[in-house]
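Enquirer: Kindly return the folded structure for what I paste below:
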Amino acid sequence: MSEIKNKVIWITGASSGIGEALAYQIAEKGGKLILSARRENELQRVKDNCKGINPDEIKILPLDLNQPDTLPILAQEAISLFGTVDILINNGGVTQRSLAVETSSEVERIIMEVNFFAAITLSKSVLTVMKKQQSGHLVIISSVAGKVATKMRSSYAASKHALQGYFDSLRAEVWQDNIKVTLICPGYVKTSISLNAFTAEGAKYNQMDKNQELGISVDVCAQKILQAIEKDQEEIYIARKEMIAVYLKRFFPGILSKIVKNIKVGN
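Expert: Below is the predicted model of the structure:
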């Protein structure tokens, strides 16, 4: 079983939602934190609200996942903060609420850049130090949408499907270096992700989905993620009724297809 205490844990998307909840729970477990997101002031707020940890053991490293040229440099800076990264949690991401035929190619590329390519770049950047120390853990926040795609989320679902394939493959390549890979597949979690979703032309959606509003709390989600890390699990689902769709996809794909076609747009 892995230990959180005294491990250096780098979280992207740490300024809100699941990433923020993870930061608080890791701090209470005695982990050393590197917090990353675009908004430095929000990262400082999260740092100030962490309990049970010396402030010197929390570092802030602002980054923009949609700026690919900056990420390898920032990854080296992250490593230098404590001399290593033991666990990287690729949590930062964006979604959409738009029909595929109407979605601009720019929005599609941003979603893939932030959700998929950034996770790859950061993971490969820390793999060198993980291989050298013969230990490490890559944690990828995927989604139930990485298994089951629905309306209005074509590029988002594509990015999450891509994460599943890439990191399943990577796991098979790095296990001999004692490097773990855990894929987390949440369903509906009560965060602001739908408020910040892209519309077809890149504006903010600015609406809270009903299912999102009724979703699992970020605290429960974070707790289950940390349990998966501590148990070295390869993949977990954090979902309620959404799990039905996962099973239908596996065993009765025709039935699921009919259901998906009739889902009300927006939910």
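
Enquirer: all contacts plus neighbour counts: C-alpha atoms, from now on.
Expert: Fine.

Enquirer: where exactly do the strands run in the stretch 101-250 of the chain?
Expert: Secondary structure of the stretch 101-250 of the chain, counting by DSSP state E, counting those that start in this stretch: strands at 136-141, 179-186, 235-238.

Enquirer: tell me which strands and helices the first one is in contact with?
Expert: Meaning strand 136-141. Judged by 3 or more CA pairs under 8 Å, 6 or more residues apart in numbering; DSSP states H and E, strand 136-141 is in contact with strand 87-90, helix 118-133, strand 179-186.

Enquirer: hmm, who's touching the first one?
Expert: For strand 87-90, contacts defined as CA atoms under 8 Å, 6 or more residues apart in numbering pick out 7-13, 119, 123, 126, 136-141.

Enquirer: and what of stretch 139-153?
Expert: Residues contacting stretch 139-153 (CA under 8 Å, 6+ apart): 87-91, 95-100, 119, 156-164, 181-187, 229, 237, 242-243, 245-246, 249, 260-261, 263, 265-266.

Enquirer: quick revisit: now the strands of the stretch 101-250 of the chain in JSON lines, with mean neighbour count and distance to N49?
Expert: Shown next, in JSON lines, are the strands of the stretch 101-250 of the chain (neighbours: other CA atoms under 10 Å; distance: least, CA to CA, whole Å):
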{"stretch": "strand 136-141", "mean neighbour count": "25", "distance to N49": "23"}
{"stretch": "strand 179-186", "mean neighbour count": "24", "distance to N49": "25"}
{"stretch": "strand 235-238", "mean neighbour count": "18", "distance to N49": "25"}
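
Enquirer: Sequence B follows; please return its structure for comparison with A:
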Amino acid sequence: MTSRTIWITGASSGIGEALAIRFAREGANLVLSARREDELKRVEARCLDAGLHADQVLVLPLDVTDWESLPGAVSRVTAQFGSIDLLINNAGVSQRSLCKDTDMSVYRKLMDVDVMGQIALTKAVLPDMLERGSGHIAVTASVAGKVGVPQRTGYCAAKHAVMGFFDALRAEVEDAGVHVSTIVPGFIRTSIAENALAADGSAFGQVDDDIAGGMDVDECAEVVVKGLNAKTREIPVGKGKEMAALWVKRIAPEMLFRLTKGRNG
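Expert: Model (predicted):
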């Protein structure tokens, strides 16, 4: 990835931040996007400490739900770096609430951030990649995009939609030279649970035991970067029992349903 331009959304924390640091060590040009500019500046400083020069990092605050701003953001990136070699759609929010308690505004926000925002930015970046006949688009999906569990009805719906969209996009564009990778994390030690939406849309504010015991985020980044460098189409990453669920879903879906229906977390 040396001297290649990589745009990471959701780069202010968690997997996005870990990927930024990992790619900085490879000498990539980085575009760091999220809503919190102060946190992006902190990540930028870490990237510079990892060996990048100031002109190799562009901090670009972005709300992926503001579709009208996306073409301008793409123009700013290409003005500085010329082209986008890899887009990592990593922005996202999770959920912790039962369906019967969840306000419809929560479902709308999950779909806007986790699905429509990823589609909108992808559509803004894709034409130039197709014209050049090269490029790579990745999205952070989830095991929740394959398996349904309690208190995640909206999140699972969104991640299932993400898996479907980007699988279909791959079928459209791979022969044109544009690669598409779906990243499928299990439990990774990040702040995803604390930042998840509760039934009323407020922050859940609690740590899940599963997340707390999950894979280290830097270890996750190593697995993802290896997969992206190899242009792997689907990149599962995790180390817990949730990863086995991906296989059980294929070979014994009824068994998986019995295992998941009683979970409360």
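
Enquirer: Mind telling me the TM-score for this superposition?
Expert: Taking TM-score structural alignment, normalised by the length of structure 2 as the basis, the two superposed chains have a TM-score of 0.96; 262 aligned residues with a CA RMSD of 1.0 Å.

Enquirer: Please verify my assumption that E201 of structure 1 contacts E108.
Expert: No: with contact defined as CA atoms under 8 Å, E201 of structure 1 does not reach E108; the gap is 9.8 Å.

Enquirer: With neighbour numbers in mind, choose between those two.
Expert: E108 (22 against 14; other CA atoms under 10 Å).

Enquirer: And that one, how close does it get to D64 of structure 1?
Expert: 17 Å (CA to CA, to the nearest Å).

Enquirer: Now the terminal residues of stretch 250-264 of structure 2, how far apart.
Expert: 23 Å.

Enquirer: And for stretch 182-202 of structure 2?
Expert: 28 Å.

Enquirer: what's it aligned against in structure 1?
Expert: Per TM-score structural alignment, the counterpart of stretch 182-202 of structure 2 in structure 1 is residues 183-203.

Enquirer: quick one: L228 of structure 2 from D112 of structure 2, how far?
Expert: 26 Å.

Enquirer: Compare these two and say which is more crowded by neighbours.
Expert: Taking other CA under 10 Å, L228 of structure 2 and D112 do not tie; L228 has more neighbours (24 against 19).

Enquirer: Can you name the residues that contact that one?
Expert: S181.

Enquirer: any idea how far it lies from G133 of structure 2?
Expert: Taking CA to CA, one finds L228 of structure 2 at 18 Å from G133 of structure 2.

Enquirer: and if you look at I84 of structure 2?
Expert: 12 Å.

Enquirer: More neighbours: those two, which one.
Expert: Between I84 of structure 2 and G133, counted using other CA under 10 Å, I84 has the larger neighbour count: 24 against 14.

Enquirer: Distance-wise, check the more buried one relative to M111 of structure 2.
Expert: Distance from I84 of structure 2 to M111 of structure 2, by CA to CA: 26 Å.

Enquirer: All the helices of the stretch 51-200 of structure 2, residue numbers only.
Expert: 70-81, 104-111, 117-132, 153-173 (DSSP state H, counting those that start in this stretch).

Enquirer: need the contact list for the closest residue in space to G213 of structure 2 that isn't next to it in sequence.
Expert: In this structure, G213 of structure 2 finds its nearest non-sequential neighbour in R189, 7.0 Å apart by CA to CA, 6 or more residues apart in numbering. R189 of structure 2 makes contact with 14, 211-217, according to CA under 8 Å, 6+ apart.

Enquirer: Check those residues and tell me the two furthest apart.
Expert: G14 and G213 (14.9 Å; CA to CA).

Enquirer: And those two? Which one has more around it.
Expert: A count of neighbours by other CA under 10 Å puts G14 above the other of G14 of structure 2 and G213, at 19 against 13.

Enquirer: aligned partner of that one in structure 1?
Expert: Checking TM-score structural alignment: G14 of structure 2 goes with G17.

Enquirer: so what's its match up against?
Expert: 190-192, 218.

Enquirer: Name the member of those with the most neighbours.
Expert: Neighbour counts for these (other CA under 10 Å) peak at K190, which has 22 neighbours.

Enquirer: any idea how far that residue is from D219 of structure 1?
Expert: In terms of CA to CA, K190 of structure 1 sits 10 Å off from D219 of structure 1.
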